[in-house]
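[1] Sequence below, structure please.
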Amino acid sequence: MSYESGNTTPGPVGPEPDGGGVPERRPPRRRALRITAWAALGVLAVGGAGAAYLWSHLNGNVKGVDINSALGHDRPSDAHNGAMNILLLGSDSRAGTHGEYGTGVSGARSDTTMVLHVDKSHRKASVVSIPRDTMVDRPSCPKPHGGTVPGAHQAMFNESYAVGGPGCTVKTVEKMSGVRMDHYLEVDFNGFKKLIDQLGGVDITTRQAVSDNDSHLSLPAGKHTLKGEQALSLVRTRHGVGDGSDLGRIQLQQAFIKALTQRVDNVGMFSNPAKLYGLANTATRTVSADSGLASAGKLLGLAKDLKGLNPKNMDMVTMPVTYDRQAPDRVLPLTKDSQQVWQALRNDRPIPKSAVQNSVGDKGRTPVTASS
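    Down below sits the predicted model:
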């Protein structure tokens, strides 16, 4: 803020006598402007200290996990080319839900797993969903509170989280892909709902009616603004779309992620400090992250870094899989095709369409899109 030299010393505020001694009222507009100016100066005066206090408060909200320490040095090499890989986890923890999503599940598993690859320009991204029912060779993993979980042949992918927490999920993904995860972010059922509500909902369009009694979702065809509860029902729906397996649900999740990205872009949080702080407060209370991201400032920095990522420049696929003939409710990776996907990420290249053409996971159009 700059000030001009000259006669700018403020006089007394209030009525001033004229030559005849009759008080002259200050015009209401000038008085309002004067009050506003002093209020603004007051905000600026406390802004530095106030902002520091607010952000330090947010730092205390973040739950961090030291993934690097847990995994050691036996990991894929870092490409060091400016690209970034983030493992996104949606866990199905029922903690704090009071049985709202079922009581027969103890602990937590990785209900949703996506590898987000942001290219070196940070303007394009590839997202690879890993079906939770994929049969994989799980490596031995350190337990979160000490000890080791032995490796297993042909284990269901989402068991990695159940037996070894996020560190084991990261290690399993790195083992199967050869792609090093730079960061990981996790949100559970309650946290997901709170984030969507804080954003004011997410706009989607259903091409056809979507109904699933298990997830309590019933949406007619058309445009909808989904708040937290409905949004959670959508990304949990599996019986109302496709073949009723996890593969149809993944398509819904991918469509919702695009709609969510569009919503964040449209909400203008970086130009609205109140919205930014409100979202940051909710996010830091509900999101878990690796220690490299476990602060309000680092999470905000990541958000700013990805601000230019347009949903139209996000290529979303499912890791190429086929049905397991011995267990129809399980899937197996298509080894050759999957390696094409992971090699594209390692080389910071677009995923070739030929890599997913044989997969049962990317068939047909998703019934949900982001509303324009």
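
[2] drop to CA atoms for contacts and neighbour counts, all remaining ones
    Will do.

[3] What is the helix or strand hosting Ser69 packed up against?
    Applying DSSP states H and E as the criterion places Ser69 in helix 67-71. When contacts are defined as 3 or more C-alpha pairs under 8 Å, 6 or more residues apart in numbering; DSSP states H and E, helix 67-71 sits against strand 141-142, helix 159-177.

[4] Just give me the neighbour total for Gln30.
    Wrong residue type there; residue 30 is Arg, not Gln. Close neighbours of Arg30, defined as other C-alpha atoms under 10 Å, add up to 10.

[5] Contact partners for it?
    Residues near Arg30 by C-alpha atoms under 8 Å, 6 or more residues apart in numbering: none.

[6] in the helix or strand where it lies, what's buried?
    Following DSSP H and E, the helix or strand that holds Arg30 is helix 28-59. Residues of helix 28-59 classed as buried: 55, 58-59 (neighbour count, 16 or more other C-alpha atoms under 10 Å).

[7] Now do it: distance to the chain's middle.
    31 Å (C-alpha atoms, centre = their mean, to the nearest Å).

[8] same deal with stretch 249-269?
    Its chain's average C-alpha position is 9 Å from that of stretch 249-269, according to C-alpha atoms, centre = their mean.

[9] Over to stretch 347-365?
    Counting by C-alpha atoms, centre = their mean, stretch 347-365 is centred 23 Å from the centre of its parent chain.

[10] Another sequence for comparison is provided below:
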Amino acid sequence: MTGSSLRAKDTGRPDSTAETTRPPRRRASRVLRWTALALALLLLGTATAGYLYYRHLNGNLAKAPLNLGDSPNPSATPDAAGRTPLNILLIGSDSRNTADDLELGGSQGDVGRPPLADVQMLVHVSADRNDMSVISLPRDTMIPIPKCTDPVTKKVYPELSLAMANESLGRGGPGCTVATWMRLTGIPVDHFMMVDFSGVVAMADAIGGVPVCVERNVYSHTANGHGSGLRLKAGTTPVKGKQALQWLRTRYGFEDGTDVGRTHAQHMYMNSMVRQLRADATLGNPAEMRRLAEAATSALTVDDGLGTVKKLYDLTTELQKVPTERITMTTLPTTPWAQDNNRLVPATEDADKLVSMVRDDVALDGRDTGKPKPKETDPAAPTAEITVRVQGGTGAGLESPAPDRAGAVAGLLRDRGFTRATTDRAATTEPGTSVLYSGTMLRGDALAVAEALNIPAARVREVDDARDVTLVVGADWPSGDRFPEPAKREVPKSAAVLGGAKTDACMKIQEGYTW
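    Model prediction:
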């Protein structure tokens, strides 16, 4: 997590009936299977019909800008082979601004109010595409929200030092939720996918049901009318339509009745849905695939970079590379907020451990594969000729860097022959200690700086706007003359890990909500 975020007080072949003997047209109609995010698309018919249907599906997609914040998207760190991770933010909106949405929840008084991002999941696909990590943010978590500008009305929403995480969506749209995540974690977000109540129901119906499990009979309902209304018998039940929405929204009745339990239920649903989509041969049926394609494209709002069926298909091709058993679901560790026990704040140490692992592209299942050999690079200049600017960063931790730490590290560099090392007082939001450079000719110089201070080569990366070689000293290096050796990195237990291959997961039921 970035220090500035929390120090502030707190988503084939052509159809056999349309087979053609003209090879040039084969590409125009084929089955497109989306699995990892429960999306499926189908192009049917002859070349002309397939193109028209493609245009129709494109027209179903709603689009919005990726980032509405006042800070640029952070740069992804390539691995030694030059590959970069992929990060997609999945957003579930509680909008009641259509008749279908209103029928599924809320009251007439909710019509017209800003939507809330009640589901937020960051999907991280590793640079080598061998594993996928998911972090859920409970909606009741109190976090800072950056200044955002509505792309339509141009209304400027001022920065909030502390607010509920789900409020970001109502401050201009999903691009503000993206900006909030990037500020909170320092992780670049490449794309977002957003779906509302009616979209969840349509998708669940198209899929045909997702198996979920409860340990005892459950009824999510309170005497004063709260609860999702979910009513299930003990054991495994396939849920779809409105019942699937109830499952995803249930708080009262699961575990301890907090929003954390709701995220755990969402993880069970997502894992089960992925397994079912990958195993269900009926999805090869053209009629079923068309139905799912219509539901998927009609339900989604995506960023401009995902605004066509082709782009979504390309994204899904990347997601399909990850084996089901390498999918790891987690929840951002939180603790009750001292000022209101009904609200949460990130649990500083554990939250930082989890986020830093994802930011550094470390597999959460502990099965990192072999790393590629580093790319060849230009040799470094003599140390006395390398200009280094040293900045104090906000860091990967939640504490402020030690006073004048940048000046102290600049002195260390000068002692080691980097006589052109100076302190740069410019503000930075780098998530941790990093060595930045612009232009491939400076990579050798940047690596020399990193080596002199024991900074891992993985923290050396190219950015667009670095001046000379820039060393950002984060809160993860508060003292000492060498960057500390990393300890073994393990996901904290408070992150409630759920592996994609776990088929026997079953929700614990809160006392008082059984029947």
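
[11] care to give me the TM-score?
    Here the TM-score for the pair of chains, by TM-score structural alignment, normalised by the length of the first structure, is 0.81; 330 aligned residues with a C-alpha RMSD of 2.7 Å.

[12] Just the residues contacting the helix holding Ser69 of the first structure, thanks.
    141-142, 166-167, 171, 290-291.

[13] Tell me how far that helix lies from the chain's centre.
    With C-alpha atoms, centre = their mean as the basis, helix 67-71 of the first structure stands 22 Å off its chain's centre.

[14] same deal with stretch 124-144 of the second structure?
    Between the centre of stretch 124-144 of the second structure and the centre of its chain there are 4 Å (C-alpha atoms, centre = their mean).

[15] Then stretch 113-133 of the first structure?
    12 Å.

[16] Would you check the span in the second structure matched by it?
    The alignment of stretch 113-133 of the first structure onto the second structure (TM-score structural alignment) covers residues 120-140.

[17] Over to stretch 237-253 of the first structure?
    Using TM-score structural alignment, stretch 237-253 of the first structure lines up with residues 250-266 of the second structure.

[18] Buried residues in the matching stretch, which are they?
    For stretch 250-266 of the second structure, the neighbour count (16+ other C-alpha under 10 Å) marks 250-255, 257-266 as buried.

[19] hang on, the earlier thing: most neighbours out of the contacts of helix 67-71 of the first structure, which is it?
    Greatest neighbour count in those, by other C-alpha under 10 Å, goes to Pro166: 28 neighbours.

[20] To which residue of the second structure is it aligned?
    The alignment partner of Pro166 of the first structure in the second structure, by TM-score structural alignment, is Pro174.

[21] For Ser133 of the second structure, see how far away its match is.
    To Ser133 of the second structure, Pro174 of the second structure is 21 Å away according to C-alpha to C-alpha, to the nearest Å.

[22] Leu319 of the second structure now?
    Distance, Leu319 of the second structure to Ser133 of the second structure, using C-alpha to C-alpha: 11 Å.

[23] And Val202 of the first structure? What does it align with in the second structure?
    For Val202 of the first structure, the aligned residue in the second structure is Val210 (criterion: TM-score structural alignment).

[24] which residues touch its match?
    Counted by C-alpha under 8 Å, 6+ apart, Val210 of the second structure has contacts 204, 237-240, 244, 269, 272-273, 276.

[25] Name the member of these with the most neighbours.
    The residue in those with the most neighbours, by other C-alpha under 10 Å, is Ala204 (24 neighbours).

[26] where's that residue relative to Leu61 of the second structure, distance?
    Distance of Ala204 of the second structure to Leu61 of the second structure, given as C-alpha to C-alpha: 18 Å.

[27] likewise Phe254 of the second structure?
    Using C-alpha to C-alpha, we find Phe254 of the second structure at a distance of 34 Å from Leu61 of the second structure.

[28] can you check Ala495 of the second structure too?
    33 Å.

[29] swap in Ala76 of the second structure?
    27 Å.

[30] Now render the helices and strands packed on helix 67-71 of the first structure as a markdown table, adding distance to Thr134 of the first structure.
    Shown next, in a markdown table, are these (distance: least, C-alpha to C-alpha, whole Å):
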| stretch | distance to Thr134 of the first structure |
| --- | --- |
| strand 141-142 | 18 |
| helix 159-177 | 10 |
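
[31] between those, which gets nearest to Ser110 of the first structure?
    Among those, the nearest to Ser110 of the first structure by C-alpha to C-alpha is helix 159-177 (5.8 Å).

[32] What's the first helix or strand after the closest one?
    strand 183-187.

[33] Name the residues of that next one that come out as buried.
    For strand 183-187 of the first structure, the neighbour count (16+ other C-alpha under 10 Å) marks 183-187 as buried.

[34] now stretch 109-128 of the second structure
    Buried residues in stretch 109-128 of the second structure, counted by 16+ other C-alpha under 10 Å: 111, 114-128.

[35] Straight-line length of it, end to end?
    Start to finish, the residues bounding stretch 109-128 of the second structure are 48 Å apart (C-alpha to C-alpha).

[36] ditto for stretch 319-337 of the first structure
    So stretch 319-337 of the first structure: terminal residues 8 Å apart, C-alpha to C-alpha.

[37] What residues sit buried inside that stretch?
    Within stretch 319-337 of the first structure, judged by 16+ other C-alpha under 10 Å, the buried ones are 319-323, 330-334, 337.
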